[in-house]
Each structure stands twice: as structure tokens, then as C-alpha cells.
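J.: missing the sequence, but the structure's below:
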């Protein structure tokens, strides 16, 4: 996959570089070759020529090359847009305005607009260079109010102007389609004013621009500038009238007095598109009529749910885990632990689970040797029953201790790759050499660090430092001369880095947006980190655009940085695992019907495995991801309404309650819990959240429950919403 990306970036760089450099050089060369040879210039231009002439050859090559490098780097960064266009996949959904498949807006339109933008920039810069060259060498002469242009200069400038204006005509034409992904205030997408004034206006302006381009061609032939200048003035005036004044008139005199009626069909378009783009078109809505009396035996029906109610809060129990199970200061647990479920004694059991990771700051003797060669990995997991506690109030552990013992069976306990692993470690040793990597402290009365088991990493987790060049490269990368000088760094040593699970998946699949809540699981004798991957876009027609980072932020999730923060389409298309021992990454195509994932599978055909190859144990631990749920929760605050009139009135909008334990006004996080849904036959591992009326969201006096959103977090998931 990496080579595919490199080849694509390299080819895009060459195309961008060559396009800019060749067109620029050709423009300057033509202007220079067609200069008047025996024309006397004014003294100022003579002085300019004397300065430029010695550097002319260098400038004619150097300027195009320098600009070509800038454009090449810029185009190389657009490699994903080009590859998606070349490998585009149909969505099977057409937009209601133009009748195009959604793939046109997701894959084709960004490519075409980018192509026109780059071409316009190249032609504009090259045209300006041609004008400057003609002026410097007498092709253009300004004498007071009189401007004289030679025939050669006129032809070149007129032709380049015609090309540039023609490109603007194409750009204006494409802008029609971009209206379907623009935020108009009430909805995303073209509403009444855009459909009836903006889109037709852009078509008219594109036609006028094309006519002006033809007038510049006429000027190149007959030598008269009046026609294209008049046409350009007409284009500017038309842009003001058709593009600004007329839409404002339509908005003021048609939309504002009759907004609810005239906008209804466009609001309905937005509702339908948004619910589909966020995977909510199969939402089950269950009305709930609250009653204040209970019938005899009513609670018996919820016995399975009440027995599974979690009394161990993963957000606040970490200090207890640390006090009871850290063992040594050089171990640590995450601040916010994870919730999962395991089959214990034949029954599915909610558990709070944590990985015992390395904390190098807790060492007694810190230094490069210990930090890099000795303290290299964490050890084991600690898991507790979510719905029970010991007699003294402490968690009731089902897996604990060093070495790990409990209900989770035998598994590889060493954690070289985790959420809090060191920046880099050097592991491995020659055959027969004494191991120096600290594995775990031994038991007994001697609790010193010297009474500890040691280990030698024998996996394939990083590059082997088997020559001086590699050692030098990594010494420079990590700014460490010790890496070169240490006798313990041998030809069998491996260097482990990029150790965070999310970071590793991001390196393997840069096209995915990754869930911020990765979680550990003991699967098939290994500790693995499970990472949910999303395919996203902000170009789905008529779908509401959300800022992903702010939408998923809550008490336990600080606002993260995403490469693509604005989204209006999302699918949980990939489940990824990262082996905590050797860092190996495996990607599974969870939603193999997603068109964006299909496109990326065409680009990188060998990187994903089908979901059918997931082991039974791994499948039992995947869940409905938290970030996706929070994004859908935010959408349903408004888009639970399926009637355009009610939507426009906004009188049934919901809000997510604020976390009552916080003072900063952050959203209450959703919760994972095993419970039985209404009309379900049995309890299931679920994620849920609540709603209050939007008008009460800022009222600290009261919060009335108005809605309840839950998703079956087990494989074969379904989503349900119930309203109180």
C-alpha cells in the first residue's frame, strides 16, 4: 500500500511540476523569441534589460523550475482525490436536483474543480509572465495614454486570456453542482433561492464567460480589443446582477414571506439525504407512553437488565485499579478504563478492563539505557466484573495479578504496543545473549527492581538495526547518539516506534478516520487493541455537515484533531486490530457495501480482509463505536423530525444533556451497558444516551427526558430511538 501511495504522489508531483514548468517556460520563451529586435526602448527599460540580460538564461529556466516545484508539491498532496476519481464507485443514490449519482459529488466534482483550479493558476501565472516579458523587451509599449502592442504579443496575450476565461466558464458551470453541499443556514444544499435563481444564474454566467473567451480569440485574429473588453465588462455586471442582486430579490420577496411553504421540498430533501448519509434511514422509532403506576410482576420482565446494571464506573475506578493492581511505580493504567463483555462460566459478563502499561517516569534510575533497553513493555490486563463488588467495596477482579491469572485463560501478556508506550524502544538480542528487558517483578519479600524476570522480544515489530546506515538514520530521527554508541544495540536489535494503536492503523490506512476510543480485548491468546475505522466525506449532496471534533467531544473525550473534520457522510466500514505484542495491524472490511470503501479497495486491493475471516472470539468483542454513536446522536437532535414543516419550525428540536458532574458544560457521554431493548427477546450489549428538549438545554432549573437513543452494540447491530 505504501508503494502505491508513493508512486501516486511521485506521479502527481511530476505532472504538477511539468505542467507548471513547461507552460511557464514556453510562455516566457515565446514572448522572448517574438520580441521586436531593432526597436529603441526608453532609458528605464534599457536599464532593466542591462540588469536582466546576464541572468536571462538562468531566469528562463530557474523561475519555471521553482514555480513547478511549488505546484508539484501541492498536486502531490492531492493524490487521494485523483485516485478516488480514477477508481470511483457508484453509490446507487441520485441527487434530487440534477439526477446525478452521489459518486459525482463525492469523487468527480472535487477532482474536476481541483483540475480547473490548477489549470487556471498555471495559465494566469504564465500569462502574467508573458506580459512582463513582452513589456520588458518592447512587445508592449506605454507612451502616456497610448498603449502599443505588437502582433505577436497581441496573439499570445489574447490566446492565454481566452484560455483563462474559458476555464472560468467551466469553473462557474461546476459551481452549480457545488451548491448541493453548501450550508444555506436552515439546511445543507440548494434551497429555493439557489434552485430558482443561483443555479440558473451560474449557467448564464458560464455561457457569457464562454462567449468572452471566443471574443478574445477574435481579437487574436483581427487585432481589436474593444469586443473582449466590452464582453469582460458585461461578465462583471452580469455577475453582480445575476449572481447577487437577483437571488437577493428572490430571497426577499418570495422566500421570506412564504419560507415554510416554498422551502418544504428542499427541507425534505435534506432530511432524507442526511438520515441516509449518517446511516439512520433504518432507525426504529418506538413511542413510549409514560405511566405512573406499576403492575404486579412488571419488574420481573426486566430482571435480566437490572442484574446487569453496571455499578463499576470506568471513568472513576482507575485510581482503585492503580492502588490495587499497579504493583510497581513503573506501571500505569489509563485514566478512563474500557467496558467490554466476556463469556464467563457460560454467561456473558460486562467487564471493566485495563491494560497494565509502562510508566517510565516511575523508574528509580532513569536514563537512556533503562528507558530504551530495559523498560520496554507493559504486562498483562486487569479486568473486573462490572455489576458486582467485593465485600469491602473494592472491585471483584476476574483477571488480575503478575503474572496474570483469572477467567480469561492463557494469553501473551506483554504489551510492547499500547496507548502509553514509550516513543521508541530497542529490543531483541543475539542468540544466547542474556535478556535485559524487564518483564515483570518477581514475588516474595524482595520487591526491589533487581528481583525481576527478564525477557527478549522475539517478534517482528520494527526495523532491524543491522547496519550503520540504519542506526545513523534512527539516531538522527530520535536525536540520540547513544543509539550509535551503545554496545547493546546489535545487528539483531529491532527498534519499535509508532506504537500507539490509532497511530499505527493511521499509517496503514491513511484514508480512514479513526475512532478516538480504542479498547483492548483478550482474543485468541493475544491482547489486541480494537480500532474502529470510518470512511467519511463532506461532499454528499443535501446532507447536513457536522464538525466531527466538536461533536464527539464530551467529558472523557477532548476535542481531537482530524485530517477531515467536516463530514456529512460516515460509515463504520473497517474494524482494525493491533497486536499488543508485535504491533501487527489487521484490517477487516466491516461494511463491504460502502462505496467509499469499495473505491479504496480498488486502490489498495490487498490491504483488507473480509469480515468473514474474523475469528469468533474477535467478533464477540467488536461493538457499535462510540464516536459514530455520538455523531448520530447529534444529527438526531434535529433530524429525528421527518416532517418538513415541523423541522422548519424547530419546535421539536432536542439536545444532549450536559454532564451534571462537570462545570464546563460538556456533553454527557454515552454509556455501554447490557440491557434488554423494548420488543427484544433477550438482553444485549448496548450503547445508549438521552435527550432533553433543546429549549431546556440552557435551563439549569429542570431537564425533562424527551428521548432515549440506544444501539445494539453487538455484531448485527440495529439502532432504536424511543420518545417519552
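T.: Yep, that arrived. No experiment lies behind these values; they were computed from the predicted model shown. Residues are numbered from 1 along each chain as shown.

J.: C-alpha only now, for contacts and for neighbours.
T.: Fine.

J.: Contact partners for residue 631?
T.: 548, 551-552 (C-alpha atoms under 8 Å, 6 or more residues apart in numbering).

J.: So which of those is surrounded by the most neighbours?
T.: Counting neighbours by other C-alpha atoms under 10 Å, the top entry in the contacts of residue 631 is residue 552, with 26 neighbours.

J.: adding another structure so you can compare the two:
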């Protein structure tokens, strides 16, 4: 109790004045927060939109605009569909939870005087205004829906494989299903089942937390703790668990197809234990899931929270024992002691389908007699083979290239490739590498004009025989020096390398700045790009777009650009192919072709 009301008033008045002078009025704070959110959202939108416009311009210039629109439309549809479904799923459940909590609280408060034997614990209810509660429900639903939609957005390839995938005409030996089902359809079904499972579990957790905060209370009766929940809340739990059990049942059904990827046995794929035990337990769990759905439907009309909790525990115990423990112990104590006898049929399947996958089953095997000795006549008859036995190792050869053929500090050889070429004297195996620009120019040359307008490309390639040397232990070159020289009839009509194996960032070509082409003694030779690669910078808006997307205002301010100037992006060949055909899996090592 305040003994001095005057002091209290003075303190209140001082606090009010202090807040007005030092702080900020609530309206201003709200306006500032909204401004910050709006600016951040605008920047995020601009970054995303600029990226899409840049990609569209690039793919249109290459003649692949159709692929851009196809992929974008699929991604947008998947994002929107997932967002709408996840949002409504959460929003409906949270709205029902808040409604049930309110009804339960009202009932507890009305009946509290009559519950003298029940000591409701001091777990205060959270009183929220209806407007704030609706906003919280909307915000939580929207945030979770955005993350769900983003996940689906990245899985566009899974849908397209499902939509357009076909069959192989080859059935697996375990279930007799066409292999195309496993590659094209099963991944999409797994995506749907797994996403719905995660969403339902997340929804259940949020709904349960909502009931804890707003409705469910821990009660003490004669010193024993129990959870008190309304029948409507228990029915709500039953509905969510019904969806979860049905979805788990679908998952167990899909799991028996995924046994072809099992790692339980000695090989990658279904073994004896997976075929004879795991398959059976998965079908049992499908039946258990169906029974659980029936019991949950009954519990919806006759809600019992304790029964619900016990049922969930029993279900997961059966899952753990049947799907994981029983197959594991069966493998350890029954299969492994007789592994060869039991696993042999599955080993044969493994070998057979591995050969089919790599088309090794089409190879014809021929037996050649072993010669007791190797004579000069035999070697003379097989010169094509002898002269193509590779002697050079790519690692020291790369150092040799860099030391003898880089010519200048701003050139770099990144790796050595092996290929075969028809020359005047026959078919030869060769090793080669392209002379690309170094990732960084020498320190004194690192100006914006040099890095982005003048030093735009590498030059030429180097090639040597795999088994021939010259004096000093150097390789015998088929192609060397700058400009390229060859004693074997090889020629390069376009030696400039604008796109290579390790070319990051962007370059602008066909400008008022002459591009460095190659060194010639103490002088340099310059050129100007005349090809069609790159996006034309023929408008102010394109220059503004790339100045924004590349975070480089010099693109907008420089006076060296012309209407025919072009900006080259995605200059790494692997990156280019991945942008155009993201559904392909590429070899990790691209190689140059003359």
C-alpha cells in the first residue's frame, strides 16, 4: 500500500514525461517498425526479382527461354500449392484449438466453486484479446506455411520426374515392379508422405502448446497429478493422430518398396532379412495403423485422453520393435551365421542389375591365350597400342605446363585432361589443358577496367603425346606456345577462351576498351569481341539491373560501354550447363575439346 499518494503521482508524472522526452511515442515506434519491415521486404523482393530477370535475359539470349518459363511455372505452382495447403491446415487446427481452449476455461471457471476437492495448480491462463489471438494464429500459420512452401519449391525436379517419367521395361526381382517406378514415381510419393507427416507432427506440437497455454491444466487430486482437458480438445487430438496414423500406414506401405535400397544385408538392396522379415513387419504395421485409425475414430466420439496417450505409446513401441529391432536381431543371429547360403540369390540379383544399369551385360567376353614371352615381332605388330600407353602423370605434367607454357603471370592451367585424336600417322591418346585467366591479376593491374573490360578471356591450349618425350624429360607437344604452334597439322580457329573450367564472376566485352588477346614479345595484341555470347547492355535499364544484381555501380557509371556491349555471366562451363539443364547430373570434370 502506498503511504504517500503524492509521491506516487509524482513518480508517475515523471515517468510519463521521461518517456515523452527520452523515448518515442507508440505511434512513432510502430511507424518505424513498419518502415524497417517494408524496406527489408522491398530489398528482398528486388533481389529476387532482379535474379529472375537476369536469368530470363540470359536464357533468352541462349534460346532457352522455354525452359526458364517451364521451370519457373512449376516452382511457382508448387510453392503456392504447398503454401495454401499448409496455411489452411495449420490455421484450421489453431483456430479450433483456441476455440476449444476458450470453452474449456469458461467451464472450469464456472464450476470452480464446486470442485473443492480439486486443487487446480497455479498455472495462470494467458488472456489474449480476440484480435491479438487471431493475429497470432494467422502469423504462426503463415510462417510455417512459407517454410513448407520453400521446401516444395526446391523439389520441382521430383515432381517433373513424376509427371513425365516413364518405364524401363525391366522389373525388380523382389516385387516385380518396373524400375521406372522407383526412379520417377516413388520419390514423389515419399515427398508427399514425408511432408504431410512433418506438417502434422509440427501442427500437433503447436496445437498441444496452444492448449497448454490456453486450456489444459495440471490438476492435483489427493496428491496425484493428472492432465485435465476438455472432451473437445481430446477429440481434436484424436483427429490429428488419426491423420498421422493413416499417413504412417501409407509410409509403411511405401517402405516396402524402398526395401530395394536396404542396407541391412551384405549388399546394397534387399537381402534375406529384408525380404523375409522386414517386409512382413511392414505389412503388420500397415494393419496396426489401420486399427489405430479405427480406435482413434472411436475416441473422437468417446474422448478419453488417457486412452489416447497409452495408444500412442503402444503404437511407437510396436514400430520400434517390429521395423527395427526384430529385423536387426534376425540379421545378426540367424542370417549372418549362414550368410553365404542365404544371401547368394540376392547377391546374384545385385550383380545382374548392376551390370544392366551400366550396360555391362552387353559386353562379349573373349578369352586370349597367355603368351610365354614377348618378342620384338609382337611389339612391332601392336605399335598402335604401345605408343598409346600413358607414361605421364597429370599432376607433375600440370606443373610442367604452368612453368613452360603459361607465358605470363595472368595465365593459369587448372587441370589436365586425357583425350584421343586422329592425326596424320594414326589414332593417338593425348593430354591437354586450356590456358585460362588466373583468378586474380597481378596486384598492380587490379583496376576495374582491367579486371572486367580488358582481361576478359584466356588463350589457346596445350597438348602433348601421352608417351613421348623430348630432351630434358619434357613432353613432346602437339600444340604449344602463344599463338598456338603445331607440327602435326592441328590448328585452332578460335583460340580465345571466354568460357572455361574455372572462370568466376562476369566480364563485359565489345566495349570501347580493347581486350587483351595474347602477348607477342614485349608487346601485346588486342582484340574486340565479335561473338554472340553474353547479354546485350543496350539500354539503361539493363545496365541498372546488372549494377544492382552484381552489386557494382561501375556498370552503370562507366562511359566505356556501347550499344553492342555484352555482359557475360555464368562463364564456368559446368555452371552454364547446370543453369540450362538443372535436371542433369554432370561429370565432375569437364574437358576441353579441340
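T.: Yep, it's here. It should be emphasised that the depicted structure is a prediction, and the values quoted were computed from it without experimental measurement.

J.: Sort out which one of the contacts of residue 631 of structure 1 lies nearest residue 655 of structure 1 for me.
T.: For the contacts of residue 631 of structure 1, the residue nearest residue 655 of structure 1 by C-alpha to C-alpha is residue 551; the value is 12.1 Å.

J.: Helix, strand, or coil at the closest one?
T.: helix (DSSP: H, G, I helix; E, B strand; the rest coil).

J.: didn't it look like it was pressed against residue 632?
T.: No: taking contacts as C-alpha atoms under 8 Å, residue 551 of structure 1 lies outside contact range of residue 632: 9.5 Å.

J.: Average offset of the top helix by length along structure 1 relative to structure 2?
T.: Longest helix of structure 1, by residue count under DSSP state H: helix 2-33. Comparison of helix 2-33 of structure 1 with structure 2 after fitting gives an average deviation of 1.6 Å (mean C-alpha distance after the TM-score superposition for structure 1).

J.: check contacts around residue 142 of structure 1.
T.: residue 148.

J.: That one belongs to a strand, doesn't it?
T.: Yes: the assignment for residue 142 of structure 1 by three-state DSSP puts it in a strand.

J.: buried ones in the longest helix of structure 1?
T.: Within helix 2-33 of structure 1, the residues that qualify as buried by neighbour count (16 or more other C-alpha atoms under 10 Å) are 5, 8-28, 30-32.

J.: do stretch 631-650 of structure 1 as well
T.: In stretch 631-650 of structure 1, counting by 16+ other C-alpha under 10 Å, buried: 631-641, 644-645, 647-648.

J.: Widest-spaced pair of those?
T.: Among those, 631 and 645 lie farthest apart (C-alpha to C-alpha), at 24.1 Å.

J.: Just give me the match in structure 2 for residue 354 of structure 1.
T.: Using TM-score structural alignment as the criterion, residue 354 of structure 1 maps onto residue 433 of structure 2.

J.: how close does that match sit to residue 521 of structure 2?
T.: 23 Å (C-alpha to C-alpha, to the nearest Å).

J.: where exactly do the strands run in the stretch 51-200 of structure 2?
T.: 118-120 (DSSP state E, counting those that start in this stretch).

J.: List the contacts of the residue nearest in space to the middle of structure 2.
T.: Most central in structure 2 under C-alpha atoms, centre = their mean is residue 154, positioned 6.5 Å from the mean C-alpha point. Residue 154 of structure 2 makes contact with residue 75, according to C-alpha under 8 Å, 6+ apart.

J.: redo that, cut-off 10 Å
T.: 75, 78-79 (C-alpha atoms under 10 Å, 6 or more residues apart in numbering).

J.: So which of those is the closest to residue 213 of structure 2?
T.: The shortest gap between residue 213 of structure 2 and any of the contacts of residue 154 of structure 2 belongs to residue 79, at 31.8 Å (C-alpha to C-alpha).

J.: Can you give me the neighbour number for the spatially closest residue to that closest one that is not a sequence neighbour?
T.: Nearest residue to residue 79 of structure 2, sequence neighbours excluded (C-alpha to C-alpha, 6 or more residues apart in numbering): residue 149, at 4.6 Å. Residue 149 of structure 2 has 25 neighbours, counted by other C-alpha under 10 Å.

J.: how about residue 149 of structure 2, what's its partner in structure 1?
T.: Per TM-score structural alignment, residue 149 of structure 2 is aligned with residue 72.

J.: show me the residues around its match that make contact.
T.: Residue 72 of structure 1 sits in contact with 9-21, 65-66, where contact means C-alpha under 10 Å, 6+ apart.

J.: again, only using 8 Å
T.: Contacts of residue 72 of structure 1 by C-alpha under 8 Å, 6+ apart are 12-18.
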